[in-house]
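In: build me a model:
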Amino acid sequence: MKKKLRTSYVLSMLLISSLLVFLFESVVYAEELTPDMEIGFSDRVDEGDGIKDPENPTITVKPKETSTASKERLRIDFAPQLSFSSGEVTDKDSEYTVKAQMFEDEKIVARGNFIQVSDYRSNPTGWLLQLRQEKQFVNTVKNGSTLEGAVLSFDNSWTNSKKSAEYSPRVSKEIIRLTNVGETYNIAKAEIGEGGGTWAITFGASDQNKNEKNPTLVPMVDDNGKPIMDPSLDKQLYTNSAVKLSIPGATKKEPGTYTTVLTWIISELP
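Out: The predicted structure follows:
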């Protein structure tokens, strides 16, 4: 029996007063491709107890934005909702850095943007996590206005879990650039015997990580050097250089909101 869980996020970009701000909205749904019936018994206890700190997986946390996870034994528990830092609109090639993942927990600072996957199937056969950009950024007001040539990229990917690292899914050591809209890109792969339990696949890391990862998070400050705060959390915001959006200078940019759709897909193997 093959199953796929797709978690789709709408990523928006707002151009106002020569500032570039990115917004999002999300939708979650599950799809079963071959709905036959089976029963199985497993000694894998489904933790099912929330989202884990990607740098300290024994700790349950509450991300600022949450998604409704499926109840499948193989599932996506959490997917990043991406929001990009602001910058001046220019006719030069530009690169915009994502805001790091924030949490409602008082003692948890920002983290790299991450996706959490769980596999508690009775007969695990491995899994494949993929990402696809469904369309180029499109202006929601002015028909036909798109950000031609804009490219999202994901770097510094790594995994973490309460499980031993020898069972870790494998991630790309190269930068993943979504250069072709509609093409599906591999993010992580677990062979037979790998990826069981709950795993975080994270892009970037804080300077507090104990996993020997190079820090990619930088605190946000204004032109006067004062911290830029998240008013809903009363915490300083951070950027994460592991996730970026590149826009060619020649791309025409109309005022308004631009949106695209990112689809995260988890599939059973083989």
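
In: please count neighbours and contacts with C-alpha atoms only from this point.
Out: OK.

In: ok, Lys252 touching Asn139?
Out: No: using Cα atoms under 8 Å, Lys252 is not in contact with Asn139, being 11.2 Å away.

In: those two: which is more packed in?
Out: Comparing Lys252 with Asn139 by other Cα atoms under 10 Å, the one with more neighbours is Asn139, at 23 against 13.

In: mind listing what that one touches?
Out: Applying Cα atoms under 8 Å, 6 or more residues apart in numbering to Asn139 gives the contacts Ser145, Thr146, Glu254, Gly256, Thr257, Tyr258, Thr259.

In: before we move on, back to that, which residues are common contacts for Lys252 and Asn139?
Out: Thr146.

In: picking that back up, kindly indicate the member of the contacts of Asn139 with the most neighbours.
Out: Tyr258 (25 neighbours).

In: so it: helix, strand or coil?
Out: With DSSP: H, G, I helix; E, B strand; the rest coil as the basis, Tyr258 sits in strand.

In: how near is it to Ser12?
Out: Here the criterion is Cα to Cα, to the nearest Å. By it, Tyr258 lies 5 Å from Ser12.

In: overlap in contacts of these two?
Out: Common neighbours of Tyr258 and Ser12 (Cα under 8 Å, 6+ apart) are Phe137.

In: where's Ala188, which helix or strand?
Out: Counting by DSSP states H and E, the element that carries Ala188 is strand 184-190.

In: Thr198: what's it in contact with?
Out: Contacts for Thr198 (Cα under 8 Å, 6+ apart) come out as Glu47, Gln116, Val117, Ser118, Asp119, Ser161, Lys162, Lys163.

In: where do the strands of the stretch 151-270 of the chain begin and end?
Out: 151-154, 157-160, 170-171, 176-177, 184-190, 197-203, 217-219, 229-230, 235-236, 238-247, 256-268 (DSSP state E, counting those that start in this stretch).

In: among those, which is nearest Phe22?
Out: Phe22 sits nearest to strand 256-268 of all the strands of the stretch 151-270 of the chain, at 8.5 Å, using Cα to Cα.

In: please give me the structure for this one as well, since I'd like to look at both together:
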Amino acid sequence: MKSLKLATVGTVLFSTLLLSGVGHVSAAPGPIPANRDTNAQVKFIEDESPTDPTDPTDPDPTDPVKPVDPTDPEKPVEPGTNGPLSLDYASSLDFGEQLISNKNHSYFAKPKFLRGADGEIDTKNPVPNYAQVTDKRGGEKGWALSVKQNGQFKSVKESRELVGAEITFNNGEVASASSSKAPSTVKKSFSLKADGTGVAENVMAASKGEGFGTWVYRSGDVSTMAESIELSVPGATVKDADTYKTTLTWTLTDVPGNTEPETPGN
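Out: Next up, the predicted model:
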């Protein structure tokens, strides 16, 4: 009986040793270096806020400027339209003070002035007159910019028309800091119809796959801007000693432009 008891005790002790891990052989270590993949993401949404005007000679949207209205220098710059596709700015034109003449004459819109960092008008560094468009929709969906004249110049006092007067834009070009493909439609030169019915379609237009970011359509560069927007007035037209005014309407649409670029003069 004792020997049976001892044998039983010995069996229990042996089992306990096995369960406690005595004599256990360790598994082989995993591979080093060890790898594990994790996720990272960013989500973009359309920006509805307006975009400020930029310098047309260096249109960097991170460095906005304050253009000066040529006929009312103290007038604040009106904000651009809201939305991810926006018309940010368009220059007012000033053809200056001219002598009454009975000869045919051409007058040129003055270049644009900007305010410096000190808030003062920087008269030493004029820039071209321009219009600015920003596309922050993503996907390069395309858009088109046009302009029309809303009737002939009329005198302020008597509302007499400046018969035969015509505005012509020359040296049109685009500029941007964007890496997107440039708008394929750019009108180098065009004249406005003074009866209010004419529209210069697609002055600047981006087809699909073009035109993301901020783009300016400017009339000339620093060397040609002084004679890039012309007002021709017939000598036979009767003129009052008065100021003559009209308005232009710039229109931005989300309709993509033509796929073929405009040729100079079109």
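
In: so the residue nearest the centre of the first structure: helix, strand or coil?
Out: In the first structure, the C-alpha nearest the mean C-alpha coordinate belongs to Pro80, at 3.4 Å (Cα atoms, centre = their mean). Under three-state DSSP, the three-state class of Pro80 of the first structure is coil.

In: got it, and Glu106 of the first structure?
Out: Under three-state DSSP, the three-state class of Glu106 of the first structure is coil.

In: how many other residues sit next to it?
Out: 9.

In: any idea how far it lies from Gln236 of the first structure?
Out: According to Cα to Cα, Glu106 of the first structure stands 12 Å off from Gln236 of the first structure.

In: same thing with Glu72 of the first structure?
Out: 36 Å.

In: residues in the second structure aligned with stretch 243-256 of the first structure?
Out: Aligned using TM-score structural alignment, stretch 243-256 of the first structure spans residues 229-242 in the second structure.

In: now the end-to-end length of the matching stretch.
Out: 22 Å.

In: against which helices or strands is the helix or strand harbouring Gly10 of the second structure packed?
Out: Per DSSP H and E: Gly10 of the second structure is located in helix 2-19. In terms of contacts (3 or more Cα pairs under 8 Å, 6 or more residues apart in numbering; DSSP states H and E), helix 2-19 of the second structure is not packed against any helix or strand.

In: in it, which residues are buried?
Out: Across helix 2-19 of the second structure, burial judged by 16 or more other Cα atoms under 10 Å covers no residue at all.

In: chain center to that helix: distance?
Out: With Cα atoms, centre = their mean, to the nearest Å as the basis, helix 2-19 of the second structure stands 89 Å off its chain's centre.

In: on that earlier part again, adding distance to Thr68 of the first structure, write the strands of the stretch 151-270 of the first structure out as JSON lines.
Out: Below are the strands of the stretch 151-270 of the first structure laid out as JSON lines (distance: least, Cα to Cα, whole Å):
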{"stretch": "strand 151-154", "distance to Thr68 of the first structure": "24"}
{"stretch": "strand 157-160", "distance to Thr68 of the first structure": "22"}
{"stretch": "strand 170-171", "distance to Thr68 of the first structure": "25"}
{"stretch": "strand 176-177", "distance to Thr68 of the first structure": "26"}
{"stretch": "strand 184-190", "distance to Thr68 of the first structure": "21"}
{"stretch": "strand 197-203", "distance to Thr68 of the first structure": "16"}
{"stretch": "strand 217-219", "distance to Thr68 of the first structure": "27"}
{"stretch": "strand 229-230", "distance to Thr68 of the first structure": "23"}
{"stretch": "strand 235-236", "distance to Thr68 of the first structure": "25"}
{"stretch": "strand 238-247", "distance to Thr68 of the first structure": "23"}
{"stretch": "strand 256-268", "distance to Thr68 of the first structure": "14"}
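
In: once you drop chain neighbours, what's closest to Val117 of the first structure?
Out: Counting by Cα to Cα, 6 or more residues apart in numbering, the nearest residue to Val117 of the first structure once its immediate chain neighbours are dropped is Ile76, at 4.6 Å.

In: the equivalent of that neighbour over in the second structure and Asp221 of the second structure: what is the separation?
Out: Aligned against the second structure by TM-score structural alignment, Ile76 of the first structure finds its counterpart in Leu87. To Asp221 of the second structure, Leu87 of the second structure is 21 Å away according to Cα to Cα.

In: and those two? Which one has more around it.
Out: Neighbour count, other Cα under 10 Å: between Leu87 of the second structure and Asp221, Leu87 has more, with 27 against 17.

In: that one is in contact with Leu252, isn't it?
Out: Yes: Leu87 of the second structure lies in contact with Leu252 (Cα under 8 Å); the separation is 6.3 Å.

In: give the intersection of the neighbour lists for those two.
Out: Joint contacts of Leu87 of the second structure and Leu252 (Cα under 8 Å, 6+ apart) are Val133.

In: count the neighbours of Val27 of the first structure for me.
Out: Counted with other Cα under 10 Å, residues neighbouring Val27 of the first structure total 12.

In: same deal with Lys162 of the first structure?
Out: Other residues close to Lys162 of the first structure by other Cα under 10 Å number 13.

In: check contacts around whatever residue of the second structure lines up with it.
Out: In the second structure, the residue paired with Lys162 of the first structure is Ala177, using TM-score structural alignment. Shown here is Ala177 of the second structure, whose contacts under the criterion Cα under 8 Å, 6+ apart are Asp58, Pro59, Asp60, Pro61, Gly213, Thr214, Trp215.

In: again with Lys52 of the first structure
Out: Lys52 of the first structure touches Thr58, Ile59, Thr60, Val61, Ala200, counting by Cα under 8 Å, 6+ apart.

In: state the distance from the counterpart of it in the second structure to Glu210 of the second structure.
Out: In the second structure, the residue matched to Lys52 of the first structure (TM-score structural alignment) is Thr54. Distance of Thr54 of the second structure to Glu210 of the second structure, given as Cα to Cα: 20 Å.

In: just give the closest residue to Lys136 of the second structure, not the sequence neighbours.
Out: In space, and not counting its chain neighbours, Lys136 of the second structure is closest to Pro84: 4.7 Å by Cα to Cα, 6+ apart.

In: I figured that neighbour hits Arg137, correct?
Out: Yes: Pro84 of the second structure is within contact range of Arg137, at 5.1 Å (criterion: Cα under 8 Å).
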